[in-house]
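In: give the three-dimensional model of this entry:
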Amino acid sequence: MANPRPRTPPASPADDETPVEGWLPLKPRTLVDMVIEALIAGVARGLILPGDRVVETELAQRLGVSRVPVREALRVLESQGLVINEPYKGIRLMPVSQKRIDDLIEARVALETTAAIRAIREGRNGEREIAILTRCIAELEATRQRNDSYAFANADTAFHRALCRFSGNDVLCGLWEGLARQATIFFGLSALIKPMTEIVEEHRILMEVFRTGDVEATAQALKEHIDEQTHRVDFEGIVAERRAARSRSTETTQP
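Out: Next up is the predicted model:
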């Protein structure tokens, strides 16, 4: 059976930076982009785990593409800190560690709090912005019902991307995008063990606080959502459990 080629994921509900009469701008996607998305999807769904080796030829075969876009995709992911290339050891996904989780959380809290506060002070928490966040939450709910951890993670990322874009600060948004793929992976891993209904409700609460325009309450809500709630998820435990289950499955299928 031929290996399926990676498909372009559906447009995010938060990708409408400047919609014209309801139309969403199309964004060109290269084969490299599609390989990156396929790999991120595999991690978010637990098919490949942080710390695993990534063999260029094997990945190309699984995705039904040549090694060239795979090689370039891995270079991009290496520049973003998602894979590491060690001499004599090859390429592997960046392992999960408590320090890395803490660093990601600290950066996200700083960026998203700054973005939300600026958006509120400039009046970008009105009907248009709330409608965008509402669509993101609707997508979270729809993917929850399908139990699709990667699509759910993408909807989660879209919500936070939209919140950053409301700031109107392109530099801040650029910095946040540098963390977006890492965040998507953690969102997906979190959804494998934490009830998705709880995650959806957290986003509803955050949106409602943002709607009020209360700067201090919004900052506290973001800290609760990004920092405290994330720290309640044992990511290292999730990875260890998945790796053990994979080993048991391999032993069972061996003759």
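In: please make it C-alpha for all contacts and neighbour counts, starting now.
Out: Fine.
In: pick out the residue nearest the middle of the protein.
Out: In the chain, the C-alpha nearest the mean C-alpha coordinate belongs to residue 184, at 1.2 Å (Cα atoms, centre = their mean).
In: please pull up the helix or strand immediately following the strand or helix carrying it.
Out: According to DSSP states H and E, residue 184 maps onto helix 170-191. Counting by DSSP H and E, the next helix or strand C-terminal to helix 170-191 is helix 196-212.
In: mind giving me the packing neighbours of that next one?
Out: helix 127-146, helix 215-222 (3 or more Cα pairs under 8 Å, 6 or more residues apart in numbering; DSSP states H and E).
In: give me the buried positions along the first one.
Out: Yep, that's helix 127-146 we're talking about. Across helix 127-146, burial judged by 16 or more other Cα atoms under 10 Å covers 129-130, 132-137, 139-141, 143-144.
In: so that helix versus helix 196-212, what angle?
Out: Interaxial angle, helix 127-146 versus helix 196-212 (axes from the mean of the first three to the mean of the last three Cα atoms, to 10 degrees): 180 degrees.
In: and the angle from helix 127-146 to helix 170-191?
Out: With the same axes, to 10 degrees as the basis, helix 127-146 and helix 170-191 are set at 20 degrees to each other.
In: tell me the gap between helix 127-146 and the middle of its chain.
Out: 16 Å (Cα atoms, centre = their mean, to the nearest Å).
In: please apply the same query to the shortest one.
Out: Computed by Cα atoms, centre = their mean, the separation of helix 215-222 from the middle of its chain amounts to 22 Å.
In: could you also give me the structure for this next sequence, so I can compare it with the first?
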Amino acid sequence: MQQDASEDAPPKQRVQDEIRKDIILGALPPGTRVTETALASKYGISRVPVREALRALEAEGFVESKPYAGSTVSKIPVDDADDLFFVREALESATARRAARRAAAQFDSGAPSVEWWQARKVLAGVLDEGDAAVAQNRLDLLPELNMRFHLGVAELSGSSSLTALLRQISGKIEWLYATDVNTRGKESWTEHRSIMAAIDAGNAAEAEKLMAGHVHQSRQGYLSRFASDPV
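Out: All right, here's what the predicted structure looks like:
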């Protein structure tokens, strides 16, 4: 089993990742009051990194803090969903296109780089984990795996700028995905194999088209559901 990278992260980053994950998966629902003392006890850490983590999560939009009222978990960003999906579709279409072009270049060179092979191997593992989760009906595992897949494609693109931009919104995307995972989770996951096949084949136009369609379908499904079922 692959070691969780968060195990080697600094205390603040580790607890920040844990709190964010609990918010995304609903263990800390919107409106929940969160205190440094309670969170320090929950995660077995001192209050200082918790305080720093809450400030960072507030900047990300996961936590709201008000004077004399403390901190609470933010509402799921339904109002921002359309804009987030719009940005995501543009970003991820570009990363898929660039990833396919880079794959073609790697194989044309006759000796793909170790860095590229390692990134592709990680993605293969993510796809296998997701397939197993779907087979076992463990849909709760898909939000994180979905995020890892899409960030993995961005890594394969070789564009540090596009990858950085996607990372900035990846948490919100995972949050939205988690709220809708029982509706489109299985179907959405199976689409990843086709996207990956186009990338491996070096077919930039097809990879771009499939990724754009994949994100667009997620957007349409999410918005049609939550337009009449506000969170």
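In: got a TM-score for the pair?
Out: Laid over one another, the chains give 0.78 as their TM-score (TM-score structural alignment, normalised by the length of the second structure), with 219 aligned residues with a Cα RMSD of 3.1 Å.
In: hmm, back to that, show me what the residue nearest to the centre of the first structure lines up with in the second structure.
Out: Applying TM-score structural alignment, one finds that residue 184 of the first structure aligns to residue 174 in the second structure.
In: and that match, what does it touch?
Out: 24, 143, 144, 146, 147 (Cα atoms under 8 Å, 6 or more residues apart in numbering).
In: go again with 7 Å.
Out: Counting by Cα atoms under 7 Å, 6 or more residues apart in numbering, residue 174 of the second structure touches 24, 143, 144, 147.
In: quick one: it and residue 117 of the second structure, what's the gap?
Out: Residue 174 of the second structure sits 26 Å away from residue 117 of the second structure, going by Cα to Cα, to the nearest Å.
In: one more: residue 85 of the second structure?
Out: Relative to residue 117 of the second structure, and taking Cα to Cα, residue 85 of the second structure is found at 30 Å.
In: which position in the first structure pairs with residue 125 of the second structure?
Out: Match for residue 125 of the second structure (TM-score structural alignment): residue 135.
In: counterpart of residue 42 of the first structure in the second structure?
Out: In the second structure, residue 42 of the first structure lines up with residue 22, judged by TM-score structural alignment.
In: which position in the first structure aligns with residue 163 of the second structure?
Out: Taking TM-score structural alignment, the alignment pairs residue 163 of the second structure with residue 173 from the first structure.
In: next one: its match from residue 68 of the first structure, what distance?
Out: Residue 173 of the first structure sits 30 Å away from residue 68 of the first structure, going by Cα to Cα.
In: when those two are compared, which one has more neighbours?
Out: Neighbour comparison, residue 173 of the first structure and residue 68: the larger count goes to residue 173, with 20 against 13 (by other Cα atoms under 10 Å).
In: and that one, what does it touch?
Out: Residue 173 of the first structure neighbours (Cα under 7 Å, 6+ apart): 164, 165.
In: residue 12 of the second structure now?
Out: 49, 50, 52, 53.
In: which element is it on?
Out: Element membership for residue 12 of the second structure (DSSP H and E) is helix 11-24.
In: how big's the offset between that helix and the first structure?
Out: Compared with the first structure after fitting, helix 11-24 of the second structure has a mean deviation of 2.0 Å; criterion: mean Cα distance after the TM-score superposition for the first structure.
In: which one among the buried residues of helix 127-146 of the first structure gets closest to residue 122 of the first structure?
Out: When the buried residues of helix 127-146 of the first structure are compared for distance to residue 122 of the first structure (Cα to Cα), residue 129 wins out at 12.2 Å.
In: ok so, going back, state the distance from the match of residue 125 of the second structure to residue 156 of the first structure.
Out: For residue 135 of the first structure, the distance to residue 156 of the first structure - Cα to Cα - is 11 Å.
In: considering the contacts of residue 12 of the second structure, which are maintained in the first structure?
Out: Contacts conserved in the first structure for those, using both residues aligned by TM-score structural alignment, their matches' Cα atoms under 7 Å: 49, 50, 52, 53.
In: now do the helices in the stretch 1-150 of the first structure.
Out: 31-44, 56-63, 67-79, 98-121, 127-146, 149-165 (DSSP state H, counting those that start in this stretch).
In: in a markdown table: those, plus distance to residue 11 of the first structure.
Out: Shown next, in a markdown table, are the helices of the stretch 1-150 of the first structure (distance: least, Cα to Cα, whole Å):
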| stretch | distance to residue 11 of the first structure |
| --- | --- |
| helix 31-44 | 13 |
| helix 56-63 | 21 |
| helix 67-79 | 20 |
| helix 98-121 | 22 |
| helix 127-146 | 11 |
| helix 149-165 | 10 |
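In: of all these, which one is nearest residue 180 of the first structure?
Out: helix 149-165 (6.9 Å).
In: mean shift of that closest one relative to the second structure?
Out: Mean for helix 149-165 of the first structure is 1.8 Å (mean Cα distance after the TM-score superposition for the first structure).
In: that helix packs against which elements?
Out: Helices and strands touching helix 149-165 of the first structure, by 3 or more Cα pairs under 7 Å, 6 or more residues apart in numbering; DSSP states H and E, are helix 31-44, helix 98-121, helix 127-146, helix 170-191.
In: wait, which of these is closest to residue 56 of the first structure?
Out: Among those, helix 31-44 sits nearest to residue 56 of the first structure (Cα to Cα), with 11.3 Å.
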